[in-house]
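Q: quick one, fold the following:
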Amino acid sequence: MGALEELKAENQQLRKLLNQAQRAGRAVPSRPAPADVAQQLELPDVVRYPLAEFAAGRGHRVPLPESVEEIAEVIGRENAVRLVEGTRPRGRRRWRRQLYVPAEMPEGHRIATLIGLEDATKLSFSHANCILELPSCHGLRKAYLADYVMRLQDQGADEAEIAREIGVEKKTVASLVDEGEYWRPRLQAPE
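A: You can find the predicted model right below:
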């Protein structure tokens, strides 16, 4: 089944749930959700989340944006960053990611498969029927990249090899090494 068919099936399932809620006497939204929100249910299939692993491990002292920190209080730091990493940018502001959180989290929902049903349910209790705007966690990404560059440098790689490895110019590697010196004492395993 292709991604479009999965999206259509999930959309039908959400419409059925909405109809059930209407019949149960619950309040119905006064206007339908925008088309962008309906399309957001298609999250990318990411196998590994290095930024989330970094945020929970060595990068536990790196500050997160306020909105991601708020979500992290509910579902944990690693899962909050995993949501950011697993959500595609949409709309005019490509650095922002929008994510609709339904009031009732079905077991097969993409958010549930991304962070687990238990944490997805916690998120739906705290942010039901909300469209979350997830920032790209630029500071965390820079700290992760600086840490990666410092580890390569510690293994004996020179700037040209590092630049080739991560796909940037030498001067970018030099600035990442400078940032790495700032982050080195701050990036340690959690206690």
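Q: going forward, measure contacts and count neighbours with C-alpha atoms only.
A: Fine.
Q: tally of neighbours for residue 19?
A: A count of nearby residues for residue 19, using other CA atoms under 10 Å, gives 13.
Q: C-terminal to the strand or helix carrying it, what's the next element?
A: Using DSSP states H and E, residue 19 sits in helix 3-23. Beyond helix 3-23 on the C-terminal side, the first helix or strand identified by DSSP H and E is helix 35-39.
Q: what comes up buried for that next one?
A: Neighbour counts over helix 35-39 (16 or more other CA atoms under 10 Å) mark 38-39 as buried.
Q: again, but for stretch 99-115
A: Neighbour counts using 16+ other CA under 10 Å place 99-102, 104-106, 109-112, 114-115 of stretch 99-115 among the buried residues.
Q: inside strands: which ones of these?
A: Members of these lying in strands (criterion: DSSP state E): 99-101.
Q: need these in TSV with distance to residue 79, can you?
A: Formatted as TSV, these follow (distance: CA to CA, whole Å):
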residue	distance to residue 79
99	14
100	16
101	14
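Q: nearest to residue 165, of those?
A: The shortest gap between residue 165 and any of these belongs to residue 99, at 32.2 Å (CA to CA).
Q: let's see this one next to it:
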Amino acid sequence: MSTELIPSLPESVAEIVEVIGRDQALHLIGSLPQSGSRAWRVCIYVPKRLPSVDHPLVRVLGWKDASKLVRAFSGMILQPSNCRFIVRSARNRRIREMAEEGYSVREIAHGVDLSVDWVREILSKGKRGNRQG
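A: Take a look at the predicted model:
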């Protein structure tokens, strides 16, 4: 797979990926609420030990990966990036694909739940980027 399809991850996420893998790290991050007023970050406390199989980390990751996090980040508060840029990148790529397939801007907007104006903006940015390359 091309590296343009797999955006590089911020260091705050990469350190979690090293412990439990990319898919599990992104799943964990996707399940976390926004951290206060900083919309680009989420926050999680990793306990020093897992008190039970009912702990939120275990429910999200399973016992094995939750235990790995506890061993690696025992007692720490982690504030990784929310990684929304990955979802946004995939959505924008799909918008460009739909346009190339002949869908109207209105159909694309409806399909990705964005305004027509926003879809036009994304498509125009893609065209400008292609001219520069």
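Q: circling back to that earlier point, where does the helix holding residue 19 of structure 1 end up in structure 2?
A: Under TM-score structural alignment, helix 3-23 of structure 1 corresponds to no residues of structure 2.
Q: helices of structure 2, start to end?
A: 11-20, 22-30, 56-61, 63-73, 84-100, 105-112, 116-132 (DSSP state H).
Q: what is the neighbour count of residue 31 of structure 2?
A: Neighbours around residue 31 of structure 2, by other CA under 10 Å: 12.
Q: measure whatever residue of structure 1 lines up with it to residue 22 of structure 1 for me?
A: The pairwise alignment with structure 1 assigns residue 31 of structure 2 to residue 86, based on TM-score structural alignment. Going from residue 86 of structure 1 to residue 22 of structure 1 by CA to CA, to the nearest Å gives 31 Å.
Q: repeat for residue 103 of structure 1
A: Distance, residue 103 of structure 1 to residue 22 of structure 1, by CA to CA: 13 Å.
Q: how about the residue nearest the centre of structure 1, nearest residue that isn't a chain neighbour?
A: Of all residues in structure 1, the one closest to the mean position by CA atoms, centre = their mean is residue 84, 1.4 Å from it. Leaving aside its sequence neighbours, residue 84 of structure 1 sits nearest to residue 134 (CA to CA, 6 or more residues apart in numbering; 6.1 Å).
Q: before we move on, what about residue 90 of structure 2?
A: For residue 90 of structure 2, the closest residue by CA to CA, 6+ apart turns out to be residue 5, at 7.9 Å.
Q: just give me the neighbour total for the one you found.
A: 11.
Q: equivalent analysis for residue 37 of structure 2, please.
A: The burial count for residue 37 of structure 2: 7, using other CA under 10 Å.
Q: can you check residue 147 of structure 1 too?
A: Counted with other CA under 10 Å, the neighbours of residue 147 of structure 1 add up to 24.
Q: for it, which non-adjacent residue is closest in space?
A: Using CA to CA, 6+ apart and skipping the chain neighbours, the partner closest in space to residue 147 of structure 1 is residue 180 (5.7 Å).
Q: residue in structure 1 matching residue 42 of structure 2?
A: That one, residue 42 of structure 2, aligns with residue 97 by TM-score structural alignment.
Q: kindly provide the distance from its match to residue 126 of structure 1.
A: Taken as CA to CA, the span from residue 97 of structure 1 to residue 126 of structure 1 is 19 Å.
Q: more crowded one of these two?
A: Between residue 97 of structure 1 and residue 126, residue 97 has the larger neighbour count (other CA under 10 Å), namely 22 against 15.
Q: what's next to the lengthiest strand in structure 2, contact-wise?
A: Among the segments of structure 2 that qualify as a strand by DSSP E, the longest is strand 38-42. Outside strand 38-42 of structure 2, the residues within contact range by CA atoms under 8 Å, 6 or more residues apart in numbering are 29, 32-35, 79-84.
Q: what's the closest of those to residue 90 of structure 2?
A: Closest to residue 90 of structure 2, out of all of the contacts of strand 38-42 of structure 2 and judged by CA to CA, is residue 84, at 10.1 Å.
Q: and that closest one, what's its match in structure 1?
A: Checking TM-score structural alignment: residue 84 of structure 2 goes with residue 138.
Q: how about residue 64 of structure 1: what's its closest non-neighbour residue?
A: Nearest one to residue 64 of structure 1, counting by CA to CA, 6+ apart, is residue 137 at 6.4 Å.
Q: many thanks, we can stop here.
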